[in-house]
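[1] Provided below are the primary sequence and the corresponding predicted coordinates.
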Amino acid sequence: MDSPWSDLDRPPLRVLPLRRALLGPGGWSALDVVASTGSTNADLLAREDAPDGSVLVADHQDAGRGRLGRTWSAPPRSGLAVSVLLRPRRPVADWPLLPLVTGTAVVDALVELGVQARLKWPNDVLLEGPDRPGKVCGVLAEVRGERVVLGAGINVSLRTDELPVDTATSLVLAGARSADRDTVLRRYLRALRTRVDAWAAGEPVLPAYRAVSATIGAQVRAHLPDGSALEGLAVDVEDDGRLVVQDSGGTRRRLAAADVVHLRRR
């Protein structure tokens, strides 16, 4: 029988203290923690009556989804699978900035934990530095009608032999000050609340994103939705969230969607 306490180094999240810390004025409207689910994003999207500011967290997510239909999973309680539901009042044309807002909030939280975090366009959070650099988090935004769900999966205590790919890492491997998932979740949700509120108020969000971008200034290969690839220098992320890549001939292309590989920094 699988018990939540079968791995003493990976205790379950403590829902009541989390609710006391994160719900209420200036915070989130609802917070639920489930032991296991296929996808927190899918579960929240299925709740048509969920209020703005609802949060769903899973101790274990066994069918997590990323961009381009990719799936991933991790050992129970080794990371955070967290989704929030918003009913934005800003025009739908502004919603593509929300994944960038979310990534910036993840960086805010992780920097407070003592690691060097930066963003790879459009949705990956990377850890830098001497202690196991790599991808620590992916962000996925999904829209249904007047609702948008922002999902993030953060690797917290995964060991080297548990990583899904060689380019991944975790907070433990990168030497973070804390691997307590309650602490990481609180820092992330508070940072996200601040960033989302600023976006909702019409404040510019791209300056903060650009400041922590690992893509701007890098030579990249962008795999485009039509199957072609573009190599060049990533020169900017524009105010609508599009990546600007300059090829060897000096031509600049604005990309709304692509799978980007970093080749080297300029």
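    Good, I have the coordinates.
[2] contacts, neighbours, all on C-alpha from now
    Fine.
[3] contacts for stretch 24-39?
    With C-alpha atoms under 8 Å, 6 or more residues apart in numbering as the test, stretch 24-39 has contacts from 12-13, 15, 19, 22-23, 51-65, 190, 193.
[4] dropping in the other structure now:
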Amino acid sequence: MDTFNADAGAGAPLHSVAASRAALTADSLASLTGEHAALPLLVVTKASPSTNSELLEALAVEPDAWPHMSALVADHQTAGRGRAGREWLTPEGAALTVSYVLRPRLPRERWGLVPLVVGLAAVKTMRSVGIEASLKWPNDVVVNCADETEGGVKGDIAGWGSMRKIAGILCEVYEDAVVAGIGVNVSQTRAELPVPHATSMAMVGVRLLDRALLLDALSRQLAAEINSAEADPDAFVAELASVTCTLGRQVLVERTGASPLTGVAEGIGADGSLTVRTAAGEAVAVTAGDVRLRGAT
């Protein structure tokens, strides 16, 4: 399986020379900003309760100081947040936790695509190192571990089937910007993962890991996917559908303030919504909710 390459651009294979949980520092990440880099600004912290929370607070104080594709990365995130207030915890040095300021040049009604833009960037970054990742709508990057000996807990898990989560995304709007956070499980062992439906890059076979190079590759890919979505949103949605494992499957959607919805996930709308067709034949556009996989159709 491929490993990381410091010269990797968007979509390029990644190669590295040493496995490491080495600390992320301003010095070690200095090359990630500048004329030919994806990031105009990168703030590095040793520890952060939540990179999203910290970046939202910084935007509130000085919004103009954070241009499009600025980022805040924590060497260790101590109280990460997921969707619906879920906690996301990782051992020190074992994960990549970063939040970006995105200022999408998309109509506001299409901002629902932004988490999927981040998801597609993560999927492509994983695939560049040989991990056959896919997107579980709307905000999970997953790997099918049905045939893996090291991918995690074997067998189907309720709501996940044989899919195991390798990265999670949380997007929050602040005025004219979106704070897009992503956490990638990099080197965790089975014992270090808090839930049975999770896995890590190491557990699915990537042995030589470098979080600095992963951050560079992910950032370059994210910049490319944002440009793609802005240039041709319809083509972007079509590509997105090709890597979304939710489509074509029976799903149960748990919605806040509404009854659960069951049906077949049929497609992704222009606004990023998930189209679910019920047993009665009704097509329902889901814009938010927890989607549980119930098996292939």
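    Nice, I can see it. Predicted, not measured: the structure shown is a model, and the values here were computed from it.
[5] TM-score for the pair, please.
    Here the TM-score for the pair of chains, by TM-score structural alignment, normalised by the length of structure 1, is 0.91; 259 aligned residues with a C-alpha RMSD of 1.8 Å.
[6] narrow the contacts of stretch 24-39 of structure 1 to those in strands?
    The members of those that map onto strands under DSSP state E are Ser54, Val55, Leu56, Val57, Ala58, Gly64, Arg65.
[7] how far away is the residue mapped onto the fourth one from structure 2 from Ser50 of structure 2?
    Spelled out, that is Val57 of structure 1. In structure 2, Val57 of structure 1 lines up with Val73, judged by TM-score structural alignment. The gap separating Val73 of structure 2 from Ser50 of structure 2 is 10 Å, by C-alpha to C-alpha, to the nearest Å.
[8] higher neighbour count, the two?
    Taking other C-alpha atoms under 10 Å, Val73 of structure 2 and Ser50 do not tie; Val73 has more neighbours (29 against 24).
[9] check contacts around the more buried one.
    Counted by C-alpha under 8 Å, 6+ apart, Val73 of structure 2 has contacts Leu42, Val43, Val44, Thr45, Thr51, Leu96, Thr97, Val98, Ser99.
[10] how close does the second one sit to Val179 of structure 2?
    Just to be clear, that refers to Val43 of structure 2. Counting by C-alpha to C-alpha, the gap from Val43 of structure 2 to Val179 of structure 2 is 14 Å.
[11] more crowded one of the two?
    Val179 (26 against 14).
[12] in structure 2, which helix has the most residues?
    Scanning structure 2 for the helix with the most residues, using DSSP state H, yields helix 211-231.
[13] which residues in the stretch 101-250 of structure 2 form strands?
    133-136, 140-144, 163-174, 177-185, 249-254 (DSSP state E, counting those that start in this stretch).
[14] now those in JSON lines, with distance to Glu109 of structure 2?
    Output for these, formatted as JSON lines (distance: least, C-alpha to C-alpha, whole Å):
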{"stretch": "strand 133-136", "distance to Glu109 of structure 2": "22"}
{"stretch": "strand 140-144", "distance to Glu109 of structure 2": "22"}
{"stretch": "strand 163-174", "distance to Glu109 of structure 2": "13"}
{"stretch": "strand 177-185", "distance to Glu109 of structure 2": "13"}
{"stretch": "strand 249-254", "distance to Glu109 of structure 2": "22"}
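[15] out of those, flag the one nearest Gly112 of structure 2.
    strand 163-174 (9.5 Å; C-alpha to C-alpha).
[16] burial count for the residue nearest to Arg65 of structure 1 when sequence neighbours are not counted?
    Among residues not flanking Arg65 of structure 1 along the chain, Thr71 sits closest, at 4.6 Å (C-alpha to C-alpha, 6 or more residues apart in numbering). Thr71 of structure 1 has 12 neighbours, counted by other C-alpha under 10 Å.
[17] quick one: map Thr71 of structure 1 onto structure 2.
    Checking TM-score structural alignment: Thr71 of structure 1 goes with Glu87.
[18] how about Arg254 of structure 1?
    Using TM-score structural alignment, the partner of Arg254 of structure 1 in structure 2 is Ala285.
[19] residues in contact with that match?
    Contacts for Ala285 of structure 2 (C-alpha under 8 Å, 6+ apart) come out as Gly269, Ser273, Leu274, Thr275, Val276.
[20] what's the closest non-adjacent residue to the last one?
    Take Val276 of structure 2 and drop its neighbours on the chain: the residue closest to it by C-alpha to C-alpha, 6+ apart is Ala265, 4.4 Å away.
[21] okay, the helix or strand harbouring the one you found sits on what stretch of structure 1?
    Per DSSP states H and E: Ala265 of structure 2 is located in strand 261-268. Under TM-score structural alignment, strand 261-268 of structure 2 corresponds to residues 230-237 of structure 1.
[22] over to stretch 212-230 of structure 2?
    Going by TM-score structural alignment: stretch 212-230 of structure 2 matches residues 182-200.
[23] and the contacts of stretch 24-39 of structure 1, which are buried?
    12-13, 19, 22-23, 52-62, 64-65, 190, 193 (16 or more other C-alpha atoms under 10 Å).
[24] related to what we said a few turns ago, quick one: which of the contacts of Val73 of structure 2 is the most crowded by neighbours?
    Busiest of those [other C-alpha under 10 Å] is Thr51, holding 30 neighbours.
[25] go ahead and confirm that one touches Ala71.
    No - in this structure Thr51 of structure 2 lies outside contact range of Ala71 using C-alpha atoms under 8 Å: 9.3 Å.
[26] who touches both of the two?
    With C-alpha under 8 Å, 6+ apart as the test, Thr51 of structure 2 and Ala71 both reach Val98, Ser99.
[27] give me the spatial nearest neighbour of the aligned partner of Ser39 of structure 1 in structure 2, chain neighbours excluded.
    Superposed on structure 2 with TM-score structural alignment, Ser39 of structure 1 falls opposite Ser50. Sequence neighbours aside, Gly80 is the residue nearest to Ser50 of structure 2 in space, at 4.7 Å (criterion: C-alpha to C-alpha, 6+ apart).
[28] now do the contacts for the one you found.
    Pro49, Ser50, Thr51, Glu87, Trp88, Leu89.
[29] contact partners for the third one?
    Right, Thr51 of structure 2. Leu72, Val73, Ala74, Gln77, Gly80, Thr97, Val98, Ser99, Gly181 are the contacts of Thr51 of structure 2 under C-alpha under 8 Å, 6+ apart.
[30] perfect, that will be all.
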